[in-house]
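> Got a predicted structure plus its sequence, pasted below:
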Amino acid sequence: MSAIAKGLKRRGRLMAQAVSPPRKTLDAIPTQRPPERPQQASADYTAPLAPRLVQSPAFVLSSVRSGSTLLRVLLNSHSRIRAPHEMHLRTVHVRMSREFTADAMKELALDREELEHVLWDRVLHLELSRSGKDVIVDKTPPNTLIWPRLHRCWPDARFVVLLRHPGAVIQSLTSRRAEPDHEAIRAEVLGYAEKLEEARQSLAGAHVITYEDLTADPERVTRGLCEYLGVPWESGMLDYGKQDHGTFRPKLGDWSKEIKSGRIQAARQADPTAELPPRLAEIAKAWGYPV
């Protein structure tokens, strides 16, 4: 090959390299995260209320060990009311995993809280649709601790406030725990009682009942509940054992032999000799219980 030909060939190779540089593998390319941007605008943003699929769900507000599972199965025995196991919506969260996600959601008129509200609403709607009924009631006791947020999520929500003598709640919790921490139990019951009293005072349209009345006169109490929920009363509600309410197991509601019996049983009364902490005694008195 002549010197001129060799020179032209070499020149061609150099031009090709300039136009098409050698490729790098993905492993060879350094990954660089974009610089973090201040999130003041997104953090301060409050999204407007999105449309709800379930406009007026009902929530039972109660302490633990207050008969909410009995109330659930009585309501779930109605042909138009779906009262599922404890749904624990407050523990269903949305996580924005990148620094720009909040800005993206803001463009859709959403923030993290409203995203969670949309998800909660979808869960209720899905359960209601599956049941073929038209009224849904969630009776998860810890909902009591977040009732203002539930009210924010569903401005037209209905609330059933289920009360029980705080002394009886303390006794029930103590008897169910192998090594009861008495101070912790009293603090737990007081925490629920404070939020229940707050809801009772703040929710003007709430329907207030007691566990003692529910077990002593279930027809009268369930008739009042049906009127509040806008459905006709059905006598079959009182014979809840003939209906399928799913499995009774821990973390989803009461699973005791009493609730599994399918029969309404009398409420255990509080020990009249047991002394309540001052604030619990004050709340119990406000609820009409002897202290």
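Yes, it's here. From a predicted model like this one, the values you see are computed outputs, not experimental measurements.
> alpha carbons only for contacts and neighbour counts from here, please
OK.
> List the contacts of S63.
P141, P142, T144, L162, L163, R164, V169, V189, Y192, A193, L196 (CA atoms under 8 Å, 6 or more residues apart in numbering).
> Swap in 6 Å and give it another go.
P141, Y192 (CA atoms under 6 Å, 6 or more residues apart in numbering).
> Relative to P141, how far out is it?
Using CA to CA, to the nearest Å, we find S63 at a distance of 6 Å from P141.
> Please apply the same query to W154.
As judged by CA to CA, W154 and P141 stand 18 Å apart.
> Looking at these two, which has the bigger crowd around it?
P141 (24 against 20; other CA atoms under 10 Å).
> Tally up the residues packed near D121, please.
D121 has 20 neighbouring residues, counting by other CA under 10 Å.
> likewise I264?
19.
> what secondary structure does it sit in?
Each residue gets one of three states, and I264 gets coil by DSSP: H, G, I helix; E, B strand; the rest coil.
> Which residue, neighbours along the chain excluded, lies closest to the most centrally placed residue in the chain?
What sits nearest the mean C-alpha location of the chain, by CA atoms, centre = their mean, is L89, with 2.2 Å. Sequence neighbours aside, W120 is the residue nearest to L89 in space, at 6.3 Å (criterion: CA to CA, 6 or more residues apart in numbering).
> One more to weigh against that first structure:
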Amino acid sequence: GQLDDAVMHCLRAIELEPAQTLARKNLGDCYVQMERLEDAMEAYADAYELDEDNAGLCVAIGNVWLETGEPAEAASWFHRASMLEEDCIPAHCGLANIEREQNRLPEALARLQPLYEQQPENIELLLTLSDIHWDDGDAQSALNHLYTVQKLQPQRTALYAKIGHILASAGDVDGAKARYREALQQQPQCIPALSGYATTVKGKLDSAHVEQMETLLHNPKLKPGALASLHNGLAFYYDGKKDFSRAAEHMAQANRLQWQHKQIRGWEHDTVQYENHISRLIETFTPDYFQRVEGLGNNSERPVFIVAMPRSGTTLTEQILARHKNVLGIGERNFATQSLNRYTGNKAAQNISPASFNTLNGKLVQALAQDWLDRLDRLAQQSGKADIRRIVDKMPDNYSLVGWILTLLPNARIIHLKRDPRDVALSCWMTQFGAIRWACHTEHLIHRIQQYQRIMQHWREVLPGRFLEIDYELLVASQEKESRRLVDYLGLPWDENCLTFYESDRLVRTASITQVRQPVYRKSVARWKAYRELIPALFEPLS
């Protein structure tokens, strides 16, 4: 971590031997770690002038382009590296990461799987595959790859923290805490472990770790991303201690620094663009549209979708249903978006227009629907659970794709989870999402909630009675009554196991962390009131 000294030695090496590529490459690597991406690119460019046929250098340049949100430029450098070295795994991992960012997860997995079969212990390959599986909602596969890395490199402290994060997000709180503690035993100042541990145990975090985190905040060498993680962990700690004023301060700092960290990497969020996207959906999926597509899709009754804003109770609802003997929960899957991308020729879902659906290709719709069902069947077979009649996908963002889902799967059951938007706003404001770009600014967050409300009202008007709406507040207040409504809607007999959802040992992707493994969590109702005077800008537009 002594990056300033490392840079000094690289510069001295260049001074001693100006024609050496390695010193310039190492200098660029140091600058990347210091988040000085422009300086890194300049160092790599100097090295490239000396050695144009260096595949590793091409990969490094591609990675900087990818970091700064320029996937097309990045791809050209990764392709050059793979031409120089056909089996250049870092180059293929770079291309897979581009596909991952574009939500083309099947393509990313297909690219890396043959390489994995040849080199099952390649560290970079294992880490990239783990990230792809995690994005695809497959927590167990993501963990399996990380466990392999752990066996190969047990001294890799950050890996323990990464495993802890997945375990916590998948509901294995005890396993997560154990991993975080292991990381902190190896490296007491491991920021991902400190932050993850604080987020998991909240107000029960011991004072030594709190003091460590507070001290690290004053380290001038820490970059915005690391500082954001520390503030986020401390926000959860002080919230657990009911010191809401300090918690609110740390939330604000965490979001400000998170955005600063991501902006360097090309992050942006255009509220006008998203509002226009919702407008195009409303213009596309009209009553006339649903009359035209009637009979095109597959009539399977197996699929079930839980849709909502993030942090609205989708995980709780899925866990209740997944305890039923005839129900399989598959977590958050990107199948809806992926099928829409395939229909539109891999155009971004936000670029669709009514013209794209004027004349639907019936054969393609049937093929996409069958492919979707085949993927569900494979997950059912892998689960080992017998007599599965319903398969539940809890991807919250599918709220905008209800029309598309019912085009392909007209008999799918859709459950809409509603929660007080002020509690949704607070929960999103507190959570450091990995990929969500609209939760770091209050105005972005509020706008997203308002557009969600707008499209859901549209679905109510054009698809009356077509989906079940559940109030989160009623679900936690009257669990059995609302659980029976859910099971009845699925057309299944009642199963008492649905009342003990917290006893499940399934790994599910969620940001809810500890709530999945405990009885119904009533403290999350009206939490926003504790912050009403502290973050008024977050709540007033939603009141």
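Happy to help now that I have it. Quantities reported herein were computed from a predicted structural model and do not represent experimental measurements.
> Now do the same for the residue nearest to the centre of structure 1: its match in structure 2.
Mapped onto structure 2 by TM-score structural alignment, L89 of structure 1 lines up with F335.
> Next: L124 of structure 1.
In structure 2, L124 of structure 1 lands on L376 (TM-score structural alignment).
> What separation do you get for that match and I388 of structure 2?
Relative to I388 of structure 2, L376 of structure 2 is positioned 11 Å away (CA to CA).
> neighbour-wise, which of those two wins?
L376 (21 against 17).
> what helix or strand does that one sit in?
Following DSSP states H and E, one finds L376 of structure 2 within helix 362-383.
> what element comes up after that helix heading to the C-terminus?
strand 390-393.
> Provide the aligned range in structure 1 for that next one.
The aligned range for strand 390-393 of structure 2 in structure 1 is 135-138, by TM-score structural alignment.
> mind checking how far the matching stretch is from the chain centre?
12 Å (CA atoms, centre = their mean, to the nearest Å).
> The aligned partner of V169 of structure 1 in structure 2 and Q479 of structure 2: what is the separation?
Aligning on TM-score structural alignment places V169 of structure 1 opposite V424 in structure 2. Applying CA to CA, the value for V424 of structure 2 to Q479 of structure 2 is 20 Å.
> sorry, back to before: average gap between the match of strand 390-393 of structure 2 and structure 2?
Following the fit onto structure 2, the mean deviation recorded for stretch 135-138 of structure 1 is 1.5 Å by mean CA distance after the TM-score superposition for structure 1.
> rewinding a little: contacts only, for the match of V169 of structure 1.
V424 of structure 2 makes contact with R311, according to CA under 6 Å, 6+ apart.
> Which secondary structure state is assigned to it?
helix.
> That one and I191 of structure 2: what is the separation?
For V424 of structure 2, the distance to I191 of structure 2 equals 27 Å [CA to CA].
> Determine the number of other residues adjacent to L53 of structure 1.
Using other CA under 10 Å, L53 of structure 1 is surrounded by 13 other residues.
> Oops, could you answer that again for V73 of structure 1 instead?
If you count neighbours by other CA under 10 Å, V73 of structure 1 ends up with 25.
> Please apply the same query to D213 of structure 1.
D213 of structure 1, neighbours per other CA under 10 Å, totals 16.
> Just to confirm, what residue in structure 2 is aligned with it?
So, by TM-score structural alignment, D213 of structure 1 is matched to L474.
> mind checking which helix or strand the closest residue to its match other than its chain neighbours is in?
Once flanking residues are discounted, L474 of structure 2 sits nearest to E482: 7.2 Å by CA to CA, 6+ apart. Assessed by DSSP H and E, E482 of structure 2 sits inside helix 479-489.
> how big is the offset of that helix relative to structure 1?
Average distance, helix 479-489 of structure 2 versus aligned residues of structure 1 after superposition (mean CA distance after the TM-score superposition for structure 1): 0.7 Å.
> Show me the contact partners of the helix or strand following that helix.
Beyond helix 479-489 of structure 2 on the C-terminal side, the first helix or strand identified by DSSP H and E is helix 536-539. Under the criterion CA under 6 Å, 6+ apart, residues R422, T442 lie in contact with helix 536-539 of structure 2.
> before we move on, what about stretch 210-228 of structure 1?
Contact partners of stretch 210-228 of structure 1, identified using CA under 6 Å, 6+ apart, comprise G67, L162, L163, R164, W233, A266, A267.
> and with 10 Å instead?
With contact meaning CA atoms under 10 Å, 6 or more residues apart in numbering, stretch 210-228 of structure 1 is reached by 62, 65-68, 70-71, 74-75, 78, 81, 158-165, 205-209, 229-235, 237-238, 264-269, 287.
> filter those residues to the buried ones?
Buried subset of the contacts of stretch 210-228 of structure 1 (neighbour count, 16 or more other CA atoms under 10 Å): 62, 65-68, 70-71, 74-75, 78, 81, 158-165, 206-209, 229, 231, 233-234, 237-238, 264, 267, 287.
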